[in-house]
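Participant: Provide a 3D model corresponding to the input given below.
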Amino acid sequence: MEDIAGKTLDVIIVGSGPAGLTAALYAARADLKPLVFEGPEPGGQLTTTTDVENYPGYPDGVLGPKMMEDFRKQATRFGADCRWGTVSGIDFDKRPYKVTVDEKTEVYARSLIVSTGASAKWLGLESEQRLRGHGVSACATCDGAFFRDQHVVIIGGGDTAMEEAQFLTKFASKVTLLHRRDELRASKIMQKRTLDNPKVEVMWNSVLEEVLGDKVVEGVKVRNVKTDEVSTLDDVTGVFLAIGHKPNTDLFKGVLDMDETGYILTEPKSTYTNMPGIFACGDAQDKDYRQAVTAAGTGCMAAIDAERWLAEQEVAEQEKEEA
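Facilitator: Next up, the predicted model:
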């Protein structure tokens, strides 16, 4: 593999989920020879997902890791250089931007595409992590249809939890909402819609103690935080977490404009950030949809924005030389 240390590239892409690899595909086809650093979780959140049935072009569904392998193959076919490595530092003070990888290798970028994604918040239970993708999910929109006519549990108390609980009622026979307090954080209208749904039952002052099952979810243990009493729901086959997401944007704090949660802010109808030559796409800047197909769409936008911006810079430099 070619040694990249000290080299200056047109485009460096930070992250390798649907957004990053779509950006790589478009940038490669534009002959920008993009370099992708795949990060600590190559392929992004989809590598922990089993069946994906809602991505266009896969009529029979596809395994998450296989889909991301297909994305990667398509990008590299056109010349994208995808490498293991985590960007550990960026010098934002001057251009081209100096990018440090794994705290040792330094490479320079005329433009950067940030596609570092977001991570779902988890409770941290061993059983929860062991059964991720096997009945435990953090995305009802992605996985709810797999639980038709089944009893599922959803954990959370905000608007997202209410939205996802209602979505799950389209498929599940029963949705049990676990909430650690005796009142919800969600807006009144969202609470009413959820609590009025006959398929939804709330277990107040309750937390998930354990997910039961060896290979798939076969029930849950729930603890009442006031009485410490533990009960078992042995007909539950799905567990959904809706306690929030954290965008993986710590590397850019204090430099790129963000909202209060850490999602990168971009200019309307574009992927431009407040820093010249830095573009953001995917779940690092999308807190509303968080789907593979929308992430891929913004990855396409970021590559096109970067291509146009680089062309503008080249024209400006030529005019400066001729002046």
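
Participant: alpha carbons only for contacts and neighbour counts from here, please
Facilitator: Will do.

Participant: got the contact list for stretch 221-241?
Facilitator: For stretch 221-241, contacts defined as CA atoms under 8 Å, 6 or more residues apart in numbering pick out 121-122, 135-140, 147, 150-156, 180, 204-212, 216-220.

Participant: list the buried residues for that stretch?
Facilitator: Buried residues in stretch 221-241, defined by neighbour count with 16 or more other CA atoms under 10 Å: 222-224, 233, 236-241.

Participant: stretch 95-108: how far from the chain's middle?
Facilitator: Computed by CA atoms, centre = their mean, to the nearest Å, the chain-centroid distance of stretch 95-108 equals 24 Å.

Participant: now the strands for the stretch 151-300 of the chain?
Facilitator: 151-155, 174-178, 200-203, 206-212, 219-224, 230-233, 236-241, 245-247, 278-280 (DSSP state E, counting those that start in this stretch).

Participant: and if you look at the stretch 1-150 of the chain?
Facilitator: Here the stretch 1-150 of the chain has its strands, by DSSP E, counting those that start in this stretch, at 8-14, 35-37, 51-52, 62-63, 81-83, 87-91, 97-101, 105-114, 118-120, 136-137.

Participant: what's the closest of the ones you listed to residue 128?
Facilitator: Nearest of the strands of the stretch 1-150 of the chain to residue 128, taken as CA to CA: strand 136-137 at 6.6 Å.

Participant: let's see this one next to it:
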Amino acid sequence: MYKSVIIGTGPAGLTAAIYLARANLEPLIIEGPEPGGQLTTTTEVENFPGFPDGIMGPELMDNMRKQAERFGAEFRTGWVTNVDFSKRPFRISIEGHEDIIAETIVVSTGASAKYLGIPGERENVGRGVSTCATCDGFFFRNKKIIVVGGGDSAMEEAHFLTRFASEVVVVNRRSELRASKIMQDRARQNPKISWSLDRNPLEVLTNDRGVTGLKVRNNLTNEDEVIETDGIFIAIGHTPNTKFLDGQLPVDEQGYLLVTPGTTETTIPGVFACGDVQDHKYRQAISAAGTGCMAALDAERFLDAVEHQTVAIVG
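Facilitator: Here you go, the predicted structure:
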């Protein structure tokens, strides 16, 4: 029996682990085969407070993990295959391990960026390919960059990136954009944004220094073209990592977990959600860490309330 179990080890889960461990609740953190969240796929992080010279993403996550371990947090590696929220204590099934029983659960499994699935894409994340404009836009000052996508997120990222880039080219597979009219109008009125529509991305082109271009197919002429660029931002959405919950917690229209505003409480008492799995707006390491702190405090107060109720009944 664990007082608290945290599922996920990004900034949210590790911050929750630090707080719960310091409260002597000896939390168990379940990490997948690729622990650390999206920051482990980034290079230098310059916008996390406390690191004036920046820090490498994997190093930041490793430091947070060591900090949690220092206070007594326990880690276990494996995929969570099933959870049972029908009654407390809750039951968690982990591939290759015995089931775990927990009085409270913090879900911090994050959201995974959607990728195009083309050659040269995944292997160049952090070397010119990015899925986060606010994270990496600063590195492309006065450079030409591409934003792939046609929705509101793509328009927002393209507009934001014009603060740094000399030119932003929006590449979309169709001639029409899915973005709302107000977002389209805002992007079209920006003189730094140009358009390459009806182009289907085929391959990320690189040299020994990084990204050099995006190979696309012109859907109107069926000819291949190369758009030269210094960086490519993939903005086709994110998928919250909630499949293992099997619909036991309500989600919004985009699939993100719903929490009571101002808290990390889900509709099931004792189950809390933090980080990108419940945040489709900010999606930053620091905001995820903040909700991880909130989840730990919410879980601690929940356990205190349950303990006091038990004492009162016994008394």
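
Participant: now what about the TM-score between them?
Facilitator: Once superposed, the chains reach a TM-score of 0.97 (TM-score structural alignment, normalised by the length of the second structure), with 314 aligned residues with a CA RMSD of 1.0 Å.

Participant: which PyMOL command selects the buried ones in the contacts of stretch 221-241 of the first structure?
Facilitator: Selection of buried members from the contacts of stretch 221-241 of the first structure for PyMOL, criterion 16+ other CA under 10 Å:
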select buried, resi 135+136+137+138+139+140+147+150+151+152+153+154+155+156+180+204+205+206+207+208+209+210+211+212+216+217+218+219+220
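
Participant: let me have the strands of the stretch 1-150 of the first structure in JSON lines, extended by distance to residue 284 of the first structure.
Facilitator: Shown next, in JSON lines, are the strands of the stretch 1-150 of the first structure (distance: least, CA to CA, whole Å):
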{"stretch": "strand 8-14", "distance to residue 284 of the first structure": "11"}
{"stretch": "strand 35-37", "distance to residue 284 of the first structure": "15"}
{"stretch": "strand 51-52", "distance to residue 284 of the first structure": "21"}
{"stretch": "strand 62-63", "distance to residue 284 of the first structure": "23"}
{"stretch": "strand 81-83", "distance to residue 284 of the first structure": "19"}
{"stretch": "strand 87-91", "distance to residue 284 of the first structure": "15"}
{"stretch": "strand 97-101", "distance to residue 284 of the first structure": "18"}
{"stretch": "strand 105-114", "distance to residue 284 of the first structure": "8"}
{"stretch": "strand 118-120", "distance to residue 284 of the first structure": "6"}
{"stretch": "strand 136-137", "distance to residue 284 of the first structure": "20"}
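
Participant: now tabulate the strands of the stretch 151-300 of the first structure in JSON lines and tack on distance to residue 87 of the first structure.
Facilitator: Shown next, in JSON lines, are the strands of the stretch 151-300 of the first structure (distance: least, CA to CA, whole Å):
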{"stretch": "strand 151-155", "distance to residue 87 of the first structure": "33"}
{"stretch": "strand 174-178", "distance to residue 87 of the first structure": "38"}
{"stretch": "strand 200-203", "distance to residue 87 of the first structure": "43"}
{"stretch": "strand 206-212", "distance to residue 87 of the first structure": "35"}
{"stretch": "strand 219-224", "distance to residue 87 of the first structure": "39"}
{"stretch": "strand 230-233", "distance to residue 87 of the first structure": "44"}
{"stretch": "strand 236-241", "distance to residue 87 of the first structure": "29"}
{"stretch": "strand 245-247", "distance to residue 87 of the first structure": "15"}
{"stretch": "strand 278-280", "distance to residue 87 of the first structure": "15"}
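
Participant: could you work out which of these reaches nearest to residue 78 of the first structure?
Facilitator: Using CA to CA, the nearest of the strands of the stretch 151-300 of the first structure to residue 78 of the first structure is strand 278-280, at 21.3 Å.

Participant: so the closest one matches what in the second structure?
Facilitator: Mapped onto the second structure using TM-score structural alignment, strand 278-280 of the first structure spans residues 271-273.

Participant: what do you get for stretch 29-39 of the first structure?
Facilitator: Counting by TM-score structural alignment, stretch 29-39 of the first structure corresponds to 22-32 in the second structure.

Participant: what residues does that stretch touch?
Facilitator: Here stretch 22-32 of the second structure makes contact (CA under 8 Å, 6+ apart) with 2-9, 13, 17, 20-21, 71-80, 300.

Participant: to residue 72 of the first structure, which of the strands of the stretch 1-150 of the first structure lies closest?
Facilitator: Closest to residue 72 of the first structure of those, according to CA to CA: strand 81-83, at 7.8 Å.

Participant: now the end-to-end length of the match of stretch 29-39 of the first structure.
Facilitator: End-to-end distance for stretch 22-32 of the second structure: 23 Å, by CA to CA, to the nearest Å.

Participant: what do you get for stretch 60-80 of the second structure?
Facilitator: End residues of stretch 60-80 of the second structure are separated by 24 Å (CA to CA).

Participant: tell me which residues are up against it.
Facilitator: Outside of stretch 60-80 of the second structure, the residues within contact range by CA under 8 Å, 6+ apart are 10-11, 14-15, 17-18, 21-22, 24, 26-33, 36, 39-40, 92-97, 244.
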